[in-house]
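coords please:
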Amino acid sequence: MKQQLALIDCNNFYVSCERLFRPDIRKTPVVVLSNNDGCVVSRSNEAKAIGIRMGQPWFECKELAKEHGVLALSSNYALYADLSNRVMSILSTYSPRHEVYSIDECFVDLTGTAKLRDVSYQMREHVINWSGIPVCVGIGPTKTLAKLANFVAKRHPRSKGVFNYNDLNEQRQAKLLGQITVDEVWGVGRRISKRLAEHNIHTVEELRHAHTPTLRSEFGVVMEKTQRELQGIACIDLQEVVPDKQQIISSRSFGSMVQDVDVLKDAMSTFVANACAKLRAQESHAALIQVFLHTNRFRKDLPQYMPCLAIPLPYPTNDSLAVNKWAGFLVEQMYKPEYQYKKAGIVLSEISPVTHYQGDLLAPEITETGSTKLMTAIDQLNQRFGRGAVKISTQGAHKGWQMKQERKSPCYTTNWNELPHAQ
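Below is the predicted model:
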């Protein structure tokens, strides 16, 4: 039986989340901006139509936005994450085999499902009725073809948001893939598509029938897997269980330049808290931390300094207080007052499950019972009342480093004080 693998992708997800609580902007061109309101990371169809590009710096399109009445909003990640969880929860009811691929995409294995087309339309209606988020469904025998089917479902009105590649015969498949440029293939971006063009590969159909040994030698085994996926041979399995992270990074660009060491340590405390919370969520601990500071590389008129230091911990831990002490020490070692800093972050490495602990024969046994209970209590309170409800003592005293969010909408679903009021 041919595999029926569906990719459900939320349409213009960040914009759809914002419009859910703002019916007055459902026909207004809308864009959502990245951290510090820097670049466009989500666009409504109206914004796409007037020529605003994904990833375009906001300052470049301000005039165009002003001319067409574009509404720009800051990213509201708490809102997006909550609505994503609702969408994924709905989709999980359609099959025990599913994979949440990203915040707005989910693979669902519908192999053996009777009346597959009806179920696909039912899935779309179910999601929009229960969460308010519009989605499209693409179905194919492999992940790569399911992604392409979703691409077709989004762009062709006749599909009405659902497209099944498996319904096409070989001739119609070849015709369809011959009309899609190769840069639309999952994992093939602009740079790789330019290199493929040097081998006269411009469309998906040409990539599907390209000389395999040449592809492998020029682009590696990943491209060979992509080609086989386009041929209907599944090479990328569903990840029903998300593997634990082997490295956790928490960093951010500052809203304004920072020159005070105490402000840097305040920012680092926030990064430590976020990274250690992720570490505890997967029941792991880390044995190595790395801290980095960056000046603004785009400011050629300013002196540049980008130090990075790593230190092995005395013993693996996920205790925010212990990690914060060492992170603060590293910041002090790297800090030079003559520089203006624009970004900082922490990297946790040598991660292992908390059940795996390598002791030291020459040192007394370390027990973290008290700190474990404290961290558990902090995590539970922050989950209940929102991130940052309980903080490290060195966290939150300074505001100058925090990112710009001048256009941020309320946290409609995650903050009691910002719940919408019905009138």
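
okay, CA-based contacts and neighbour counts for the rest of this
Noted.

For Ser16, see how far away Ile128 is.
Distance, Ile128 to Ser16, using Cα to Cα, to the nearest Å: 11 Å.

Please generate a structure for the following sequence too, so the two can be compared:
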Amino acid sequence: MMALVDCNNFYVSCERAFNPFLEGKPVGVLSNNDGCIVARSNELKALGVKMGSPMHLLPPQIRRQTVLLSSNYALYGDMSRRINEVLAEFSPHVEVYSVDESFVGFQGFEPGTLEERGQQIRQTVRQWTGIPVSVGFAPTRVLAKVANHAAKKNDVFRGVCLLEADSPVTIALLKQLPVTELWGIARRTGERLQVMGIETAWQLREADPKHIRRRFSVVQERIVWELRGQPAIHLDDMSEPKQQIMVSRSFGRLTSSPHDLREALRQHACRAGEKLRKQASVTSAVMVFVRTNPFRENLPQYRNRVVITLDRPTDDSRELVAASTQGLRKLWRKGYSYHKAGLMLLDLSPKANRQLTLAETPQTEADAQRSERLMATVDKLNRELGRGTVQLGLSRQGNAWTLRSERRTPRYTTQWKELLCVR
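Model prediction:
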């Protein structure tokens, strides 16, 4: 058996853990630059506010009774770390799936004791961190997702649901669950399944696995086996290396300064390099793009992009920064107020066992090892001491590209100057 432990309304719960005044109130957490709502309390959901709703389009009667906060990612990331440390007290097998979800292995535990252990997990996490969680037990990851969904949505389970592979409760839940709500079934895949007459999770479970594999992929076949209670999926199966990596962000305010764009692209290139190395890939080309704000119709409009081909496939952030700077020189036009800049890494390939081509500039073995050691050291320092500890160049104070976060609460657990004060 394994459990999926999922934090309830995680971003909102993190804010409430340090501000009890928010309990029972409609609370929303905003996206970068305070644009759209990316997390909602149950009270805000009850008011009919949809995920992704632009803040400026909320009706006045809802705005007056709602507390809207800027994203506080430093706080959320540290609270996620603390929750997983609590989970490790219950089992040594903890797999972090996302910032608010983790799979916990309970192999060898008596099935009859698991629901009680689930309640203990909920109580301990709530007591030690202030975050409410739901727990779903099942023999496979896909069924654990279903169990967690039931634990969260159905009060009869009291926050903990245990599903055996062939129990009447499991069958009833699968017959009610739309296939598009299953973990690993994307919208387009769900539409194709519905054309085949497969509309519920139960119908997918009863389908021929080999036929599903021929029509879709091996991942969808494994989902069928998982629904039948046979473990077939590892987390790596659900997180295949990306074929492209894009990093971009709207600016906090419009800017006509090339220095602002250069700094923003440098930060984006470093972040893209970090993602590239994490999935053990290299890139052969970088697409750089800039644009003005299309909603400011009173201002001159300009948008453009350029692809910079690299001398050789690389994962070195320094080379990505150089490519982004070269691209900006080709794109920059005076007289425009820029709103966004970003880059996309193209033509990704696995770093291991990569074959050299005649077109690329060769690199000595010593230079390659030096680059790899440097990037590994940078990644380790930023991972252990916090992102941005080691940077390629410093950013100027008051630059235009820094995110607007006028409603951000203190980073209570990661900044000495923002520690909670008790009077």
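
corresponding residue for Ile236 of the first structure in the second structure?
Under the alignment by TM-score structural alignment, Ile236 of the first structure pairs with Ile233 in the second structure.

what's the answer for Val182 of the first structure, then?
Under the alignment (TM-score structural alignment), Val182 of the first structure pairs with Val179 in the second structure.

OK, contacts around its match?
If you count contacts by Cα atoms under 8 Å, 6 or more residues apart in numbering, Val179 of the second structure has them with Ile185, Gly190, Ile198, Glu199, Thr200, Ala201, Leu204.

Go through those residues and flag which are in helices.
Among the contacts of Val179 of the second structure, the residues falling in helices (DSSP state H) are Gly190, Ala201, Leu204.

okay if I get those as TSV plus neighbour count?
Output for these, formatted as TSV (neighbours: other Cα atoms under 10 Å):
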residue	neighbour count
Gly190	20
Ala201	23
Leu204	26
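
re earlier: who has more neighbours, Ile128 and Ser16 of the first structure?
More neighbours surround Ser16 than the other of Ile128 of the first structure and Ser16, with 22 against 14 (other Cα atoms under 10 Å).

could you pull out the strands for the stretch 201-350 of the first structure?
Ranges of strands within the stretch 201-350 of the first structure are 248-258, 284-295, 308-317, 341-353, based on DSSP state E, counting those that start in this stretch.

So which elements touch the second one?
Put plainly, it is strand 284-295 of the first structure. Applying 3 or more Cα pairs under 8 Å, 6 or more residues apart in numbering; DSSP states H and E, one finds that strand 284-295 of the first structure contacts strand 308-317, helix 320-334, strand 341-353.

please redo it, this time with the cut-off set to 6 Å
Applying 3 or more Cα pairs under 6 Å, 6 or more residues apart in numbering; DSSP states H and E, one finds that strand 284-295 of the first structure contacts strand 308-317, strand 341-353.

out of the strands of the stretch 201-350 of the first structure, which comes closest to Thr414 of the first structure?
Closest to Thr414 of the first structure of these is strand 248-258 (Cα to Cα; 21.8 Å).

Next, the angle strand 284-295 makes with the closest one.
Interaxial angle of strand 248-258 of the first structure relative to strand 284-295 (axes from the mean of the first three to the mean of the last three Cα atoms, to 10 degrees): 30 degrees.

And the contacts of stretch 410-417 of the second structure?
Stretch 410-417 of the second structure is contacted by residues Leu75, Glu418, Leu419, Leu420 when judged by Cα atoms under 6 Å, 6 or more residues apart in numbering.

and what of stretch 91-102 of the first structure?
Residues contacting stretch 91-102 of the first structure (Cα under 6 Å, 6+ apart): Cys106, Phe107, Val108, Asp109, Gln239, Glu240.

okay, how far is it across that stretch, tip to tip?
End-to-end span of stretch 91-102 of the first structure (Cα to Cα): 13 Å.

Could I get the buried residue list for it?
Neighbour-count burial for stretch 91-102 of the first structure, counted by 16 or more other Cα atoms under 10 Å, picks out Leu91, Ser92, Tyr94, Arg97, His98, Glu99, Val100, Tyr101.

In those residues, find the pair that's most separated.
Greatest spacing in these, by Cα to Cα: Tyr94 and Tyr101 (16.1 Å).

residues in contact with the nearest residue to Tyr341 of the first structure once chain neighbours are set aside?
Nearest residue to Tyr341 of the first structure in three dimensions, chain neighbours excluded: Thr295, at 4.2 Å (Cα to Cα, 6 or more residues apart in numbering). By Cα under 6 Å, 6+ apart, Thr295 of the first structure lies in contact with Gln304, Tyr305, Gln340, Tyr341, Lys342.

possible to save the strands of the stretch 201-350 of the first structure as a markdown table with distance to Leu5 of the first structure?
Below are the strands of the stretch 201-350 of the first structure laid out as a markdown table (distance: least, Cα to Cα, whole Å):
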| stretch | distance to Leu5 of the first structure |
| --- | --- |
| strand 248-258 | 30 |
| strand 284-295 | 32 |
| strand 308-317 | 40 |
| strand 341-353 | 32 |
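
rewinding a little: between the buried residues of stretch 91-102 of the first structure, which is closest to Leu116 of the first structure?
Nearest to Leu116 of the first structure, judged by Cα to Cα, of the buried residues of stretch 91-102 of the first structure is Tyr94 at 11.2 Å.

Tell me which residue of the second structure matches up with the closest one.
With TM-score structural alignment as the criterion, the equivalent of Tyr94 of the first structure in the second structure is Phe90.

and if you look at Glu332 of the first structure?
Residue pairing (TM-score structural alignment): Glu332 of the first structure is matched to Arg329 of the second structure.

What number of residues are in the vicinity of its match?
For Arg329 of the second structure, the neighbour count with other Cα under 10 Å is 11.

again, but for Thr413 of the second structure
Other residues near Thr413 of the second structure number 14, with proximity taken as other Cα under 10 Å.
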